[in-house]
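Q: here's my sequence, what's the structure:
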Amino acid sequence: MKLAMIVAIDLNNGIGKGDDQLAYISADLKRFKNLTTGNTIVMGRKTFEALPKGALPNRRNIVITRQAEYDAPGADIVNSLEAALDICQNDEKVFIIGGGEIYNTFLPQTVELYLTIIEHTFEEATVFFPEINWDEWNINNEEGPFIDEKTRLQYSYKNLIKK
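A: Coordinates of the predicted model:
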């Protein structure tokens, strides 16, 4: 199993405000869909609850929560990092999709990072991606910068592979 993370971060590693994303960039959402479709995605409960239509189609959805009786239609529910990894053993690629606590927990085991770097600092950010030690990663691919027509935000993509 190959463990990957996919995330959009601002210049301070901000990823969210409360239970929502900092920005909605259409091309980034399409990239997310293209990369994760056909794979397993793992997320925390708050990230699952922020999905507008529930479980994402054409992907195996796994939700990690401490709530014993939690129900997430269309998703497998687990209570720990270990349980999530156990039920993914036979999956070729598993994407960690958030939120902050889940990213922090899984980062040591992650071998690929798919970053969208938004060239902006969101003062209202309350959730952050862990600090990246760039010495541990090789840049596999870079694209951009691009400008989102709707938000006017400049962003770029960086795909990293652990050394």
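
Q: C-alpha from now on. contacts and neighbour counts both.
A: OK.

Q: remind me what the stretch of helix or strand Y155 belongs to packs against, helices and strands.
A: Assigned by DSSP states H and E, Y155 belongs to strand 154-162. Contact partners of strand 154-162 among helices and strands, from 3 or more CA pairs under 8 Å, 6 or more residues apart in numbering; DSSP states H and E: strand 112-118, strand 137-147.

Q: go through these and pick out the most buried.
A: Of those, the one with the most neighbours on average (mean count of other CA atoms under 10 Å) is strand 112-118, at a mean of 22.

Q: tell me, what residue is most central in the chain?
A: The structure's the chain has its C-alpha centroid closest to I97; by CA atoms, centre = their mean the separation is 2.5 Å.

Q: before we compare anything, build this one as well:
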Amino acid sequence: MIAFLWAEDQKGLIGKNGTLPWYLPNDLKYFKQATIGQAVVMGRKTFEGMGKKPLPNRINIILTTDKDYHAEGVEVMHSREEVLKFAEGYEKDTMIIGGSGVFQHFLDDVDMLHRTVIEQEFEGDTYMVPMNWDEWTLVRSEAGELDEKNKYPHRFELYKRKTR
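A: From the prediction side, this is the model:
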């Protein structure tokens, strides 16, 4: 199964200069719980924005058109078809985690959406691709807890694609 996992602000912002525009430990914890033991697919800029360090206990796949790209501890793939072939033979979930160009490539292939909505506006330069929400059913929505480290109201949503 292919799933998207991302966090966005009220206007759909997902990034700033290759990183997250906010600090929200609850979302980082949710991200870890959802992706541990799975395969994560990200673009080169997203990977480099994370310091070029593979996420532990996951299969890290970098999708790039650069045929000469190499990084330690990751698998490099060069096409949507290559990722889909991997996902088809993989027993667990293949999680697409960004950036927006990578999400765009897999819009027609995704089965589940894991979305964190942060009820705040931030400055940034990268937005989530537009989703046709008529194609999705909300399965779960859970408010995140606020505390001294998690200052922004947020909620975790899970969507399943309606039957095609």
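
Q: got a TM-score for the pair?
A: Once superposed, the chains reach a TM-score of 0.93 (TM-score structural alignment, normalised by the length of the first structure), with 161 aligned residues with a CA RMSD of 1.4 Å.

Q: for M5 of the first structure, which residues are in contact?
A: Listed by CA atoms under 8 Å, 6 or more residues apart in numbering, the contact partners of M5 of the first structure are F95, I96, I97, Y103, L107, T110, E112, L113, Y114.

Q: which of those lies closest to D28 of the first structure?
A: Y114 (10.9 Å; CA to CA).

Q: wait, the closest one touches I161, no?
A: No: Y114 of the first structure is beyond contact range of I161, at 9.0 Å (criterion: CA atoms under 8 Å).

Q: and the longest helix for the first structure?
A: helix 26-36 (DSSP state H).

Q: helices or strands up against it?
A: Right, helix 26-36 of the first structure is packed against no helix or strand by 3+ CA pairs under 8 Å, 6+ apart.

Q: buried sites along it?
A: Residues of helix 26-36 of the first structure classed as buried by neighbour count (16 or more other CA atoms under 10 Å): D28, F32, T36.

Q: tell me how far that helix lies from the chain's centre.
A: 11 Å (CA atoms, centre = their mean, to the nearest Å).

Q: all strands for the first structure, in order.
A: 2-9, 14-17, 20-21, 40-44, 60-64, 75-78, 93-96, 112-118, 127-128, 137-147, 154-162 (DSSP state E).

Q: quick one, the longest helix of the first structure and strand 154-162 angle?
A: Interaxial angle of helix 26-36 of the first structure relative to strand 154-162 (axes from the mean of the first three to the mean of the last three CA atoms, to 10 degrees): 20 degrees.

Q: before we move on, back to that, of the contacts of M5 of the first structure, which are reproduced in the second structure?
A: Contacts conserved in the second structure for those, using both residues aligned by TM-score structural alignment, their matches' CA atoms under 8 Å: F95, I96, I97, Y103, T110, E112, L113, Y114.

Q: just to revisit the earlier point, quick one: closest of the helices and strands packed on strand 154-162 of the first structure to V78 of the first structure.
A: strand 112-118 (22.8 Å).

Q: mean shift between that closest one and the second structure?
A: Aligned to the second structure and superposed, strand 112-118 of the first structure gives a mean residue distance of 0.3 Å (mean CA distance after the TM-score superposition for the first structure).

Q: which helices and strands does that strand pack with?
A: strand 2-9, strand 154-162.

Q: what's the most buried one of the ones you listed?
A: Of these, strand 2-9 is the most buried (mean count of other CA under 10 Å), at a mean of 21.

Q: and that strand with strand 112-118, angle?
A: Going by the same axes, to 10 degrees, strand 2-9 of the first structure makes 10 degrees with strand 112-118.

Q: angle of strand 2-9 of the first structure against strand 40-44?
A: Using the same axes, to 10 degrees: strand 2-9 of the first structure against strand 40-44 is 50 degrees.
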